[in-house]
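Colleague: Make a model of this:
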Amino acid sequence: MTLAVSVQHKLSGFDLDVTFEAPPGITVLFGRSGAGKTTIVNAVAGLLKPDGGRVAADDLVLFDIENDLWLPPHKRRLGYVFQDARLFPHLSVRQNLLYGRWFAPGTEPRGSFDQIIEMLGIEDLLKRRPAALSGGEKQRVAIGRALLANPKLILADEPLSSLDDARKSDILPYFERLRDETKIPILYVSHAATEVARIATSVVALEKGRVTRQGPAADVLSDLSVAPLGVRATGAMIEAVVKSHHSDGLSALATEGTQLLVPRVDHPIGTKLRVWIGAQDVMVATSRPNGISALNVLEVEIKELRLGSGPGVMVQLSFGTSLLLARITRRSADALALKPGQTVFAVIKAVSVPRDAIGDAPSPR
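Modeller: Below you'll find the model as predicted:
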C-alpha cells in the first residue's frame, strides 16, 4: 500500500505546497520546527482542511479538494500516535487497547491482539492504569491502540519528543519492529537526525513548506544540498554487519570491506545494523595517520565539497557504495588542498558513535 500526498495550504509566513509518496515502512517528514510537518499530518488525519490538495491510500481517497470530497476523520481508517500518549486515565491498559480495536472493521484477522501485545512487549502492563506507566510504556500502549484499529496508515507526530534519551532508546526498537513487521505506510514527524537515521525507510526533507529532497533515507541524509536542521545536525547513515564483540567494551562492524569499531552493541554476530555518524565527528587526513587515539581510519574518496556561509566546509566522502560527511574548516580544506576525486582518510573516534545512533537495518520486503 502507498500513501499519495498532495497538500497546499497558506500558513503564517509561507505557503505550504508539498507532493510526495509514502511507501510501506516509515516515511519521515524531516525538518526544522515550523517547516509544515505537523500541518501535513493533520491534513492527512482530517484535523485540518487544507486550501487544496488530494490524499489517497491506494483506492481509499481521504480528501480531494478539487472534487469536493472530504472523508470525516473517523472514516479514514488511520491510527494517530501523538507526542503524548493521550490514554484514557480511568481505563486499564487492556481497556485502552480494546478501545482502539473497537474502531477496526469486522474483517480484522483473529489473533492480532496477541501479536501486537507481543511485538510491543506490553504483556505485563495489561492490568495497570496509565498513571502507573513510564513515558515509554505509555507510548508503546498508544502504538498498540493505533495498530488495533486495523488502520490503512499510521500517523506519528514526534512521538518521542516528550521522552528523555534513555526512554527514547528503549522505544526506538519497537518502531524498528513496526517498520519491518507491518505492511502499512507510517508517516512519522521528527527533527532528530539520529532518530530518522535509525527508523526511516524513506525521508521527505522539508524547508519552509517545500520538499527539498525525498527518497531512501541514506541518500537524503548524505545529500550536501539538504540540511533540514542546519550543518550542526548533519551526518550520514551507513549499513554494517556485526562482526565481533571485544572484551574491552567495543564491537567490530563490517562495512564496505572495512571495519568500524563502536561501543558494544547488544546484537548477535551477523546482525545487520544502521549507524549514524555525525559530520562533526569525522576528521580528514591526506595520509594514513599513525600514533593517534582514534580507532577508525577509513580510506575514502572526496565526492564533493560545499562551502558554508561561515568558516565551515562540508565534505562528502565515499567508500564502496556508502557515503560519509565531514564538517571541517575552510582553512583546513585549503591547507590540505582538498578537491573532488582525491583519496583521503576519514578518521572517526569509536566513542563518538553513541549507542542510540545504532539500530537494526530494515528487513527486506
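
Colleague: make it CA atoms for all contacts and neighbour counts henceforth
Modeller: Fine.

Colleague: what helices or strands is the host helix or strand of Leu206 leaning on?
Modeller: Leu206 is located in strand 202-207, with elements delineated by DSSP states H and E. The contact analysis (3 or more Cα pairs under 8 Å, 6 or more residues apart in numbering; DSSP states H and E) places strand 202-207 against strand 25-30, strand 210-216, helix 217-221.

Colleague: Settle this for me: Val41 is touching Leu153, isn't it.
Modeller: No: counting by Cα atoms under 8 Å, Val41 stays clear of Leu153, with 11.4 Å between them.

Colleague: Now do the shared contacts for these two.
Modeller: Leu187 (Cα atoms under 8 Å, 6 or more residues apart in numbering).

Colleague: Of those two, which one has the most company?
Modeller: Per other Cα atoms under 10 Å, whichever of Val41 and Leu153 has more neighbours is Leu153, with 26 against 21.

Colleague: Could you measure from that one over to Gln115?
Modeller: 18 Å (Cα to Cα, to the nearest Å).

Colleague: Quick one: the strands in the stretch 151-300 of the chain, in order.
Modeller: 153-157, 185-190, 202-207, 210-216, 235-245, 250-255, 258-263, 272-278, 282-285, 296-307 (DSSP state E, counting those that start in this stretch).

Colleague: Go through those strands and name the closest to Gly359.
Modeller: strand 272-278 (5.3 Å; Cα to Cα).

Colleague: quick one, that closest one and strand 250-255 angle?
Modeller: Counting by axes from the mean of the first three to the mean of the last three Cα atoms, to 10 degrees, strand 272-278 lies at 100 degrees to strand 250-255.

Colleague: counting contacts, what elements does strand 272-278 pack onto?
Modeller: Other helices and strands packing on strand 272-278, by 3+ Cα pairs under 8 Å, 6+ apart, are helix 193-199, strand 235-245, strand 322-329, strand 358-360.

Colleague: try 10 Å
Modeller: Applying 3 or more Cα pairs under 10 Å, 6 or more residues apart in numbering; DSSP states H and E, one finds that strand 272-278 contacts helix 193-199, helix 217-221, strand 235-245, strand 250-255, strand 322-329, strand 358-360.

Colleague: and of these, who's closest to Val282?
Modeller: strand 322-329 (5.0 Å).

Colleague: Would you do the same for the sequence below? I want to compare the two.
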Amino acid sequence: MQDNLTLAPQAAAFAATRNVNLSTDPKRMAIIKVWDAMFRGARKYVESEGFMAVHNMPHIVGVTGACENTDTLFTIDWYDGKKMFLPQSNQLYIEMLTQKVESGRVYGEIQSFRKEMKADSRRLAQFSLFEIEHIGDLDELLGHLSGIVASASRQVAQDCEKELALFGRNAADLSSLTFKRMTYTDAVEVLKGEGFPELQWGDDLEAPHEGRLTELMGPMFVTHYPADIKFFNMRNNDEDPRVVNSSDLLLPLAGESAGSAEREFDAAKLRHKLETSSMLEGLIRQGMKLSDFDWYLDFHKENEVKLHSGAGVGMARVAQFILGQEDIRECVPFLINRDNVI
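Modeller: Below is the predicted model:
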C-alpha cells in the first residue's frame, strides 16, 4: 500500500488502508453484509426466472469488451507488445449464448473497469456488474430489471434491518419497490420546465437531470434514447428510427444504475451501424480496426439470430440507493478509484 495516497474526506473512513480493522468498523461490516444480501436477492430472481449463470467470463479482453465510452478503457501490455484491455462489459460474449441455451436466458457477474479521471461521489475505477441477456424485447427486459433490483432490495430489507439503520435507512422503504417509465423525449420536456431550459433533444442526460427526475418520480426507467448517443448495437425503433429501443434505470441518489436495450440482430444492419458509429471512429484513432469485431459480426451472418435484449446493472449504484447515500464511495466494500487502490 502506498503511503502517499490522498483520499477524499468523505471516503477516508471506508478506504482500505492499513488502519482499517474489518472486525471493529461497524459501518464497513454493515456494507459487506448488505452487499451479500443484495447479490443473493438478485440471484434469487434470475434463477427463479430460468436464467443460466455463466462463470469464468474473461477479465482480459479485446476491444469487444468495451461498451459506450472506449476512452475509459484500461490497457494491458499483452504478449509480444499486443494491446489488450480490462473489460467494461461482457455483453457481446453472453449475447451469443442466448441463441444457444435452451432457456434463451443467461446472466453473469463481472468486475467492470473504467479509467475514470475523476475520483468523486459518482465514479469508481472498478465495480461489480450484474449482466443479463435473454430472448425477448425491451418491455420484457424491463420487467426482469425491475425484478432484479426489487428482489435485491427486498433481501436486504429482510436480512439487514440493523445494518440499514446505521445509514439512517428504513428497511420498510425497500420492501415493495415500484418503477415508473418515461420516454427520453418526455423526460427532456419535463426537465425544461424543472430548471433545465437549455436541455435539447439529442443531449445526453447528466447527473443533475437524473437527480431531478428521480426526485419527481422515484425509481424509474427512461426509455427510447436517441441512437446517436448510445452503443452501436442497440436496435432502432421501428416507428421512430431516430431512437433505439433502450432504457436507463434511474435510482434516487445513485442516478443511472443500469443500461439496457434490444440488440440489433440483422447482420447487415448490425455491420452498417458499427461502420457508421462514432465509437468505431474513436477506436480507429486508438489503433483498433473494424476486423476486431469480425467474430461478433460473423456470428450474426452465419446464424439465425432471434430478437434479444440485455442489461448491465451497476451494483455499487444499487447499493448506494439501498443505503440512501449521496456518495458512492461510502457504499462499497473496497474502494477502488483514481485516489485509492490496495
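
Colleague: For the two chains, what TM-score is obtained?
Modeller: In this superposition the chains share a TM-score of 0.28, using TM-score structural alignment, normalised by the length of structure 2; 170 aligned residues with a Cα RMSD of 7.0 Å.

Colleague: Next secondary structure element downstream of the helix or strand Arg101 of structure 1 falls within?
Modeller: Assigned by DSSP H and E, Arg101 of structure 1 falls within helix 93-102. Per DSSP H and E, the first helix or strand lying C-terminal to helix 93-102 of structure 1 is helix 112-120.

Colleague: Who are the packing partners of the next helix or strand after that following helix?
Modeller: Using DSSP H and E, the next helix or strand after helix 112-120 of structure 1 towards the C-terminus is helix 135-148. Under the contact definition 3+ Cα pairs under 10 Å, 6+ apart, helix 135-148 of structure 1 sits against strand 78-81, helix 93-102, helix 112-120, strand 153-157, helix 165-181.

Colleague: rerun that using 7 Å as the cut-off
Modeller: Helices and strands touching helix 135-148 of structure 1, by 3 or more Cα pairs under 7 Å, 6 or more residues apart in numbering; DSSP states H and E, are strand 78-81, helix 93-102, helix 112-120.

Colleague: Just send the ones you listed back as CSV, with distance to Glu195 of structure 1 too.
Modeller: Formatted as CSV, these follow (distance: least, Cα to Cα, whole Å):
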stretch, distance to Glu195 of structure 1
strand 78-81, 16
helix 93-102, 26
helix 112-120, 18
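
Colleague: Out of these, flag the one nearest Leu305 of structure 1.
Modeller: Among these, strand 78-81 comes nearest to Leu305 of structure 1, with 39.6 Å by Cα to Cα.

Colleague: May I see the buried residues of the closest one?
Modeller: Across strand 78-81 of structure 1, burial judged by 16 or more other Cα atoms under 10 Å covers Leu78, Gly79, Tyr80, Val81.

Colleague: returning to what we had before: any idea which of the helices and strands packed on helix 135-148 of structure 1 is most buried?
Modeller: For these, average neighbour numbers computed from mean count of other Cα atoms under 10 Å are highest in strand 78-81, which has a mean of 23.

Colleague: list the helices and strands it packs on?
Modeller: Strand 78-81 of structure 1 sits against helix 135-148, strand 153-157, with contacts defined as 3+ Cα pairs under 7 Å, 6+ apart.

Colleague: quick one: which of those is nearest Leu62 of structure 1?
Modeller: Closest among these, using Cα to Cα: strand 153-157, at 11.2 Å.

Colleague: Mind giving me the packing neighbours of that closest one?
Modeller: So strand 153-157 of structure 1, by 3+ Cα pairs under 7 Å, 6+ apart, packs with strand 78-81, strand 185-190.

Colleague: got a markdown table for those strands, with distance to Arg198 of structure 1 too?
Modeller: A markdown table is the format used below for these (distance: least, Cα to Cα, whole Å):
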| stretch | distance to Arg198 of structure 1 |
| --- | --- |
| strand 78-81 | 18 |
| strand 185-190 | 12 |
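
Colleague: To Arg145 of structure 1, which of those strands lies closest?
Modeller: The nearest among those, by Cα to Cα, is strand 78-81 at 7.9 Å.

Colleague: For the strands of the stretch 151-300 of structure 1, could you give me TSV that also reports distance to Arg94 of structure 1?
Modeller: TSV is the format used below for the strands of the stretch 151-300 of structure 1 (distance: least, Cα to Cα, whole Å):
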stretch	distance to Arg94 of structure 1
strand 153-157	20
strand 185-190	24
strand 202-207	33
strand 210-216	37
strand 235-245	37
strand 250-255	39
strand 258-263	38
strand 272-278	33
strand 282-285	47
strand 296-307	48
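
Colleague: Highest average neighbour count across the helices and strands packed on strand 202-207 of structure 1: which stretch is it?
Modeller: It is strand 25-30: most buried of those by mean count of other Cα under 10 Å, with a mean of 28.

Colleague: helices and strands around that one, which ones?
Modeller: helix 165-181, strand 185-190, strand 202-207.

Colleague: would you turn those into TSV with mean neighbour count?
Modeller: Formatted as TSV, those follow (neighbours: other Cα atoms under 10 Å):
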stretch	mean neighbour count
helix 165-181	17
strand 185-190	25
strand 202-207	25
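
Colleague: Any chance of the ones you listed in JSON lines with distance to Leu324 of structure 1 as columns?
Modeller: Below are those laid out as JSON lines (distance: least, Cα to Cα, whole Å):
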{"stretch": "helix 165-181", "distance to Leu324 of structure 1": "23"}
{"stretch": "strand 185-190", "distance to Leu324 of structure 1": "22"}
{"stretch": "strand 202-207", "distance to Leu324 of structure 1": "17"}
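
Colleague: Among these, which comes closest to Val93 of structure 1?
Modeller: Val93 of structure 1 lies closest, by Cα to Cα, to one member of those: helix 165-181, at 17.1 Å.

Colleague: Now do the closest one: which elements does it pack against?
Modeller: By 3+ Cα pairs under 7 Å, 6+ apart, helix 165-181 of structure 1 packs against strand 25-30.

Colleague: Hey, what's the angle from the strand it packs on to strand 153-157? Just curious.
Modeller: 30 degrees.

Colleague: what's the angle between whatever helix or strand comes next after strand 25-30 of structure 1 and strand 25-30?
Modeller: Moving toward the C-terminus from strand 25-30 of structure 1, the first helix or strand encountered (DSSP H and E) is helix 37-45. Here helix 37-45 of structure 1 runs at an angle of 140 degrees relative to strand 25-30 (the same axes, to 10 degrees).
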